[in-house]
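J.: no sequence on this one, just coordinates:
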């Protein structure tokens, strides 16, 4: 479908509007440092990922679920032989992550400002409602968006529901994001457009080993490139 038919552009939040994943990797490094006497960094990192995957159906996405997984992983890595001070450190790390200042992706503010003059813009993200709302307000980007959608996960069903709520057809919808798994593939599968802007750090859970060849798909290196094609 031609791009001139697009009426609504949705943007992912974490690592598309602002920097996020580096905070998680920093916390993971800190966990590995604290528990190096019990397990190698590589093994500890792998164990934390396994714990996160096990907990996803129960806790969902976000910093608070990640903090619980950090604590659980630390208990497992240390065979239950960790001091309460370590638990306190991990809890404090989670709180610190929740209070980090927002670092916008280069060029995103001006790009949204220009696009909002011609399209309805939507922020479509997954994760913890309170945390994502807080980050949006702190970012100063809220003014650009017509609608905010925060869901527990991004699936074809959720995207269809969003498109229906916006009262548009699938081919009039464009999703922009950094995750091929969450922002691109399910959107293409419902017949909409999807633009990929990779972030330099990607969580293993969001990676897909797949070459995408689709008429509704494009990939860019930075947000401002959207203005050259839309």
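T.: It's in. Remember, predicted model here, so these are calculated numbers, not experimental data.

J.: going forward, measure contacts and count neighbours with C-alpha atoms only.
T.: OK.

J.: Following element in sequence after the longest helix seen in the chain, please.
T.: Ranked by number of residues, the top helix in the chain under DSSP state H is helix 41-59. Downstream of helix 41-59, the first helix or strand assigned by DSSP states H and E is helix 63-77.

J.: let's bring in a second model and compare:
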């Protein structure tokens, strides 16, 4: 076991398996359905605003996304959106909730390698049932020493999670594709944050990189994680 770093946390969506691209495909279909009522860019702005408003009510995940699409459709049509459009949006959400899991490049090898030398955790946010489904289908579940499905990722949440194995956040590392959720709050909690910039990410997950922090790292894909863990020690 490493002397300095004891625990490695992995984000799930768009870090270990593809996710955001299904949201983008559904949003493109949404734009087609509402093309007679709003230009694509305007519709995207209205949808993003609805998602931002609704996070506190619905949390993160597909169900909240579908409800935000329906709300936006009602807004841009002055409550005259056809019922068949609502039905298509619901069907799109159901399809997203049953889509097969496709692992990101090097995901399994990265988790397996980290698990040989560190305690490894899956730390994700979103709908509980959907995240449990994806983890079960991924084939990675047995590699993790613990799984945390949280409503949001904040410095306090990370401090509590990494304190449970007994080492604390200062001896922990979090790797993920969201600067806002995976990297910045983990560093603020006292740990290491590793960013995967190559993955798609939701607009609400963008944040400035903490370039001034000595605990910030960036890797092109998960094949770069092992050298980072070795260098930290």
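T.: The structure has been received and is ready for your questions. Here the structure is a predicted model, which is why all the values come from computation and not from measurement.

J.: Show me what the longest helix of the first structure is in contact with.
T.: Helix 41-59 of the first structure has contacts (CA atoms under 8 Å, 6 or more residues apart in numbering) with 28, 32-33, 65-66, 69-70, 72-73, 77.

J.: remind me, longest strand of the first structure?
T.: strand 120-126 (DSSP state E).

J.: which other helices and strands contact the helix or strand following that strand?
T.: Sequence-wise, the next helix or strand downstream of strand 120-126 of the first structure (DSSP H and E) is helix 129-139. On a contact count with 3 or more CA pairs under 8 Å, 6 or more residues apart in numbering; DSSP states H and E, helix 129-139 of the first structure meets strand 147-151.

J.: Superpose on the second structure and give me the mean offset of the strand it packs on.
T.: Strand 147-151 of the first structure: mean distance to aligned residues in the second structure after superposition is 0.3 Å, counting by mean CA distance after the TM-score superposition for the first structure.

J.: if we look at the helix or strand following that strand, which residues are touching it?
T.: Sequence order places helix 156-165 as the next helix or strand after strand 147-151 of the first structure, per DSSP H and E. Contacts to helix 156-165 of the first structure, defined as CA under 8 Å, 6+ apart, come from residues 149, 151, 169-170, 173, 186-187, 189-190.

J.: Quick check: of these, which has the highest neighbour count?
T.: residue 187 (29 neighbours; other CA atoms under 10 Å).

J.: Secondary structure class of the residue of the second structure most remote from its centre, three-state.
T.: No residue in the second structure sits farther from the centre than residue 80, which is 33.6 Å out by CA atoms, centre = their mean. Secondary structure, DSSP: H, G, I helix; E, B strand; the rest coil: residue 80 of the second structure is coil.

J.: Please tell me how far the residue lying closest to it once chain neighbours are set aside sits from residue 37 of the second structure.
T.: Counting by CA to CA, 6 or more residues apart in numbering, residue 80 of the second structure lies nearest to residue 74, which is 6.6 Å off, once chain neighbours are set aside. Remark: distance between residue 74 of the second structure and residue 37 of the second structure (CA to CA, to the nearest Å) = 10 Å.

J.: Residue 225 of the second structure too?
T.: Note on residue 225 of the second structure: its distance to residue 37 of the second structure, by CA to CA, is 46 Å.

J.: No further questions, thank you.
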